[in-house]
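Asks: predicted coordinates and the sequence they were generated for:
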Amino acid sequence: MTTDLFTALKAKVTDTGRKIVFPEGTDDRILTAASRLATEQVLQPIVLGDEQAVRVKAAALGLPLEGVEIVNPRRYGGFDELVSAFVERRKGKVTEETARELLFDENYFGTMLVYTGAADGLVSGAAHSTADTVRPALQIIKTKPGIRKTSGVFIMVRGDEKYVFADCAINIAPDSQDLAEIAVESARTAKMFGLKPRVALLSFSTKGSASSPETEKVIEAVRLAKEMAPDLILDGEFQFDAAFVPEVAKKKAPDSVIQGDANVFIFPSLEAGNIGYKIAQRLGGFEAVGPILQGLNKPVNDLSRGCSAEDAYKLALITAAQSLGE
């Protein structure tokens, strides 16, 4: 059950002093989530916006703000230092004047708080596009060493079953190196959710049963991923049934370390991943938790504009857990 999943995450992040910044400080859903997080003393929420506007909105919603830090970018005492740090980070790509203008934008400002360590992670997207949320992160926080691109995973939950599906959100046509990186990062995400990762890279072929540029891409990705993480239980290429059904695995991949017991599934394209998670969600009755962005130096996550306060609360827990590392 997702209730159990988030109970465990909540216990993991409580008393760790994590600070999560919410750029959309006057959004009803964000304020509701931030107030709850502070009231439960799970983490330290930082909401961005005009303080009076935030307090008026909270009062109208009947929300206590004890424990919620309100920061107005235009009145922030360390604003000049953030501008200088931003100019340095962008290495000649922005002037001081441009940096100052960009940092009046709450997403850029919040991302700089994360980059400089004033916050541990960021949750946005309730009132912004994915591009508005992710672009500052890619420019400022950037991807981890050895990781070229960020990617998006879903945790698929049904009863006691938990699986990781990737990439279902970001990379349209990943190449072999991309898939290898996605596989390794997805295994790390799986560990965060209490899984011992067993990673299967998927295709329409199992261990050479078909040959094409598409299957060769996945075969090469398996080789690269094993080089990147030699201790990881990982294999491919697999059709889904060979990765998931032990009886099929015995016939199609008898010598593989994956014997129908994979719990992390890496799709060969965004098309396949997006279709796959929605089939599991709609036909299989799984709850899809995500997308969760991975591969960044520090965690930034993107809400849907149709999100609920509960979604924002849960994504803050995930972001805080990501900030703790493994």
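Replies: Received, thanks.
Asks: switch to C-alpha atoms for all contacts and neighbour counts from now on
Replies: OK.
Asks: would you list every one of the strands in the stretch 1-150 of the chain?
Replies: All strands of the stretch 1-150 of the chain, identified by DSSP state E, counting those that start in this stretch, fall at 19-22, 44-48, 69-71, 121-124.
Asks: can you spell out which helices and strands pack onto the third one?
Replies: Under the contact criterion of 3 or more Cα pairs under 8 Å, 6 or more residues apart in numbering; DSSP states H and E, strand 69-71 touches strand 44-48, helix 51-61.
Asks: again, only using 10 Å
Replies: If you count contacts as 3 or more Cα pairs under 10 Å, 6 or more residues apart in numbering; DSSP states H and E, strand 69-71 packs onto strand 19-22, strand 44-48, helix 51-61.
Asks: ok, residues contacting it?
Replies: Contacts with strand 69-71, where a contact means Cα atoms under 10 Å, 6 or more residues apart in numbering, come from 19, 21-23, 25, 34, 38, 44-52, 54-55, 77, 106, 110.
Asks: distance to D178 and mean neighbour count for the strands of the stretch 1-150 of the chain - can I get that in CSV?
Replies: Putting the strands of the stretch 1-150 of the chain into CSV (distance: least, Cα to Cα, whole Å; neighbours: other Cα atoms under 10 Å) gives the following:
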stretch, distance to D178, mean neighbour count
strand 19-22, 29, 28
strand 44-48, 33, 25
strand 69-71, 37, 19
strand 121-124, 24, 28
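Asks: please point out which parts of stretch 32-46 sit buried.
Replies: Across stretch 32-46, burial judged by 16 or more other Cα atoms under 10 Å covers 32-39, 42-46.
Asks: off-centre distance for it?
Replies: Remark: stretch 32-46 is offset 20 Å from the chain centroid, using Cα atoms, centre = their mean, to the nearest Å.
Asks: here comes the other one, which I'd like you to weigh against the first:
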Amino acid sequence: MKNYIEKFKLFLQKKASSKVKKIVFPEGNDIKIIEAASMCSQLNISKCILLGNYDYINDCAIKSNFFLNKNITIIDPDKIRKDYVQNLFLLRKNKDICNIEQASNLLCNNIILSLMMLHNNDVDGVVAGITHSTADIVRPTFQLIQNNHKNSFVSSVFLMLFPNKVLVYGDCAINKYPDENILAKIAIQSANTAQSIGIFPKIAMLSYSTDTSGSGKSVDRIRQAISIVKNIQPDLLIDGPMQYDTAVSSEIAQKKFPSSSVAGQATVLIFPDLNSGNITYKAVQQSSGIISIGPILQGLRKPVNDLSRGATVQDIIYTTAMTVIQSFDIVKT
């Protein structure tokens, strides 16, 4: 069973290493980030740019026996902030920035700085969040990366690496109270992410009810979302509402939802709201000790991914690989 996870990790490594991409880590002084960057460079997943103090990072690497090779660049953020002041001012001058001084002050934040590096095409992706909240990452990302992007919709997934399979959980980080239209968009984006990493999407729309066993506004909303998905993308395999156990257990599916072609073999699980999704992913991760990659943000013009503050080094490595893979489909503007 261990071989399955190793094969999937190797698949991500190989796909990421097929093109040379630069990923910036604004929290470059963090020990987990330093170790993950060392591993990413050795595995040839990406070229890593660490924003931080060179002496501190180098000392940490030496003390911890982390190898920092030529694929790792350490940049003192104070030396490059000025390079992005004018562009940040022009980007937000009619919105929330009144003058150059205000733009300069905002760039003291390494998250803002890294996003401007991405906006200017100096890097191909951003991985951040090991010492920041999701809001600290997502809010400026919407302002700077999604700036003036029409029909913008962003959601998230976690890749849950179980011993014998990989499941895609959405949305566990962004959309709090999705209506049927938003649920449909989450399902479609999550299916696309699954396909991008070789997982055939079988989408289970989760609920406290399975098939026709329950009723209520929440269940109706899920049924409406399924109908919307089928109208937009009829080729997708989607079913529900169904309970979590029905979605993942073929034995239970046979008892509760035998008519479903998804139940018991779901690969993409869409939660009805942020509460249920976030609680479930953390409960599963903490109780089983599996690798959890994400949250992977979907729908951005350029890839930015938010780490959980409890992320392990392995989580960071493969979130980085996913960021590289997402950058393949990005056309620089």
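Replies: The structure has been received and is ready for your questions. Note that the coordinates shown come from a computational prediction; the quantities given were computed from them, not determined experimentally.
Asks: and the strands of the stretch 1-150 of the first structure as TSV, adding distance to R90 of the first structure?
Replies: Output for the strands of the stretch 1-150 of the first structure, formatted as TSV (distance: least, Cα to Cα, whole Å):
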stretch	distance to R90 of the first structure
strand 19-22	22
strand 44-48	23
strand 69-71	24
strand 121-124	20
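Asks: so which bits of stretch 269-278 of the first structure are buried?
Replies: The neighbour-count check on stretch 269-278 of the first structure (16+ other Cα under 10 Å) flags S269, L270, A272, G273, N274, G276, Y277, K278 as buried.
Asks: brain fart, stretch 103-117 of the second structure
Replies: Here stretch 103-117 of the second structure shows A103, S104, L106, L107, N110, I111, I112, L113, S114, L115, M116, M117 as buried, counting by 16+ other Cα under 10 Å.
Asks: just give me the closest of those to Q224 of the second structure.
Replies: Nearest to Q224 of the second structure out of those is L115 (Cα to Cα; 36.6 Å).
Asks: aligned to the closest one, what sits in the first structure?
Replies: Alignment of L115 of the second structure against the first structure is given by TM-score structural alignment, with T111 as its counterpart.
Asks: that match contacts I141, doesn't it?
Replies: Yes. Assessed by Cα atoms under 10 Å, T111 of the first structure is found in contact with I141 at 7.4 Å.
Asks: now list whatever residues contact both of those two.
Replies: Contacts common to T111 of the first structure and I141, judged by Cα under 10 Å, 6+ apart, are R135, K298, P299, V300.
Asks: can you put those in TSV and add neighbour count?
Replies: Converted to TSV, those look like this (neighbours: other Cα atoms under 10 Å):
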residue	neighbour count
R135	15
K298	24
P299	27
V300	32
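Asks: make JSON lines out of those and add distance to G236 of the first structure.
Replies: Formatted as JSON lines, those follow (distance: Cα to Cα, whole Å):
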{"residue": "R135", "distance to G236 of the first structure": "32"}
{"residue": "K298", "distance to G236 of the first structure": "30"}
{"residue": "P299", "distance to G236 of the first structure": "29"}
{"residue": "V300", "distance to G236 of the first structure": "30"}
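Asks: just those: which are in strands?
Replies: V300 (DSSP state E).
Asks: ok, of the shared contacts of T111 and I141 of the first structure, which one's closest to D261 of the first structure?
Replies: Once Cα to Cα is applied, the member of the shared contacts of T111 and I141 of the first structure that ends up nearest D261 of the first structure is P299, at 29.2 Å.
Asks: need the counterpart of the closest one in the second structure.
Replies: In the second structure, P299 of the first structure lands on P303 (TM-score structural alignment).
Asks: for that match, what are its contacts?
Replies: Counting by Cα under 10 Å, 6+ apart, P303 of the second structure has contacts 23, 115, 118, 124-127, 141, 145, 296-297, 322-330.
Asks: in the second structure, which spans are helices?
Replies: With DSSP state H as the criterion, the second structure has helices at 2-17, 31-42, 54-63, 85-92, 100-106, 110-119, 134-144, 180-196, 217-232, 244-248, 250-256, 274-288, 313-327.
Asks: in JSON lines: these, plus distance to I238 of the second structure.
Replies: JSON lines is the format used below for the helices of the second structure (distance: least, Cα to Cα, whole Å):
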{"stretch": "helix 2-17", "distance to I238 of the second structure": "24"}
{"stretch": "helix 31-42", "distance to I238 of the second structure": "35"}
{"stretch": "helix 54-63", "distance to I238 of the second structure": "47"}
{"stretch": "helix 85-92", "distance to I238 of the second structure": "40"}
{"stretch": "helix 100-106", "distance to I238 of the second structure": "44"}
{"stretch": "helix 110-119", "distance to I238 of the second structure": "35"}
{"stretch": "helix 134-144", "distance to I238 of the second structure": "29"}
{"stretch": "helix 180-196", "distance to I238 of the second structure": "9"}
{"stretch": "helix 217-232", "distance to I238 of the second structure": "7"}
{"stretch": "helix 244-248", "distance to I238 of the second structure": "11"}
{"stretch": "helix 250-256", "distance to I238 of the second structure": "15"}
{"stretch": "helix 274-288", "distance to I238 of the second structure": "18"}
{"stretch": "helix 313-327", "distance to I238 of the second structure": "24"}
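Asks: and the strands of the stretch 1-150 of the first structure: which comes nearest Q239 of the first structure?
Replies: Nearest to Q239 of the first structure, of all the strands of the stretch 1-150 of the first structure, is strand 121-124, at 35.1 Å by Cα to Cα.
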